[in-house]
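[1] With the sequence up front, the predicted model follows.
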Amino acid sequence: MPDGAHIADIADVPDVGSYLFTAEDAFTNEQELILVRCDDEPGIEGWVNNCTHENQRLDRGAGAAMRDGEIICPKHGSMFDACSGECDNGEAAGTTLPSVEITVADGSAFLTDDNYTYLHDGGVGDDDPSSTSHISF
């Protein structure tokens, strides 16, 4: 088993879409991160859940929109390669999603990035029992 927190079983990462989870960064800020399928080994990549063009969540809680191996920004339509994070079109052209180091072993994905500490599945605030609204801000 790798040194790192278990995020999800590989079977839980959708073939098209993303697996959303929350981690704490080095400054104790909660940060949304996503896992996506990729054709390159190890078959799963981890990214920060924000478009590089502006602060726009790629996965709003129902999985990131994807097409032909690319993650689509829901605001302007920029498309990021799921394996490299690179964007060559739209408002985010010439940028790359910030990566998150993960390790795939024994059918699971583990957060092995020293800059993050795993907190929980789902987005920021998804574990807050005081909120019953279906609307996120």
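    Sure, I can see it. Numbering: from 1, shown residues only.

[2] For the rest of this, base every contact and every neighbour count on C-alpha atoms.
    OK.

[3] Quickly find the element holding the residue sitting nearest the centre point of the chain.
    Centroid-nearest residue in the chain: Ile34, 1.3 Å away (criterion: CA atoms, centre = their mean). In this structure, Ile34 is located in strand 30-37 according to DSSP states H and E.

[4] ok, second structure coming up, stack it against the first:
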Amino acid sequence: MVEGARIADLEDVPERGSYLFTVEDAFTNEREVILVPCKTDPGVEAWINNCTHENQRLDRGSGAAMRDGELICPKHGSMFDACSGACDNGEAAGTSLPGVDIAVEDGGVFLTDDNYTYLRGGGVEDDDGPDSTSHIGF
């Protein structure tokens, strides 16, 4: 039996997109994490929900954009491999997304990372709205 908090059912992770949840680190900081589909076992990976180039959420609450097994940063278009977290293009080239340890057992996804405590499904409440380089303000 896996020791750790159950995050979601494996079937809750969309084929293209992400499942968003919130954790707390040792300093009581809330962090967003995304589960994304991956073609290698266990079929899903977990990453901190931030582009490595700039403080930009990959999943803004409606699922991360994905194409051909890569997560796409909505601000500058850098693409991160969903299985390794590595980026080889755009502003974030040469970096990797920080991973979060998970395990899959009996159709469930569990948080097994000793650095984080599971808080809830969904994101951190934030009223700042999306960040964008667009000339149109919100």
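    It's in. Just so it is clear, the structure is predicted and the values come from calculations on it, not from any experiment.

[5] follow-up on the earlier one: which residues touch the strand holding Ile34 of the first structure?
    13-25, 43-49, 59, 82-83, 100, 123-124 (CA atoms under 8 Å, 6 or more residues apart in numbering).

[6] 6 Å instead, please
    Contacts to strand 30-37 of the first structure, defined as CA atoms under 6 Å, 6 or more residues apart in numbering, come from residues 15, 18-24, 43-49, 123.

[7] from these, which single one is nearest Ile135 of the first structure?
    Gly123 (12.6 Å; CA to CA).

[8] Tell me if the closest one really is in a strand.
    No: counting by DSSP: H, G, I helix; E, B strand; the rest coil, Gly123 of the first structure falls outside a strand, being coil.

[9] Farthest-apart pair in the contacts of strand 30-37 of the first structure, please.
    Asp15 and Glu24 (26.2 Å).

[10] Would you mind telling me which of these two has the busier surroundings?
    Glu24 (18 against 13; other CA atoms under 10 Å).

[11] what does the more buried one align to in the second structure?
    Aligning on TM-score structural alignment places Glu24 of the first structure opposite Glu24 in the second structure.

[12] Would you check that its match makes contact with Asn115?
    No: shown here, Glu24 of the second structure and Asn115 do not form a contact pair, counting by CA atoms under 6 Å, at 8.4 Å.

[13] can you give me the strands in the first structure?
    Assigned by DSSP state E, the first structure shows strands spanning 5-9, 19-25, 30-37, 44-48, 65-67, 70-72, 79-81, 99-100, 102-105, 108-111, 116-121.
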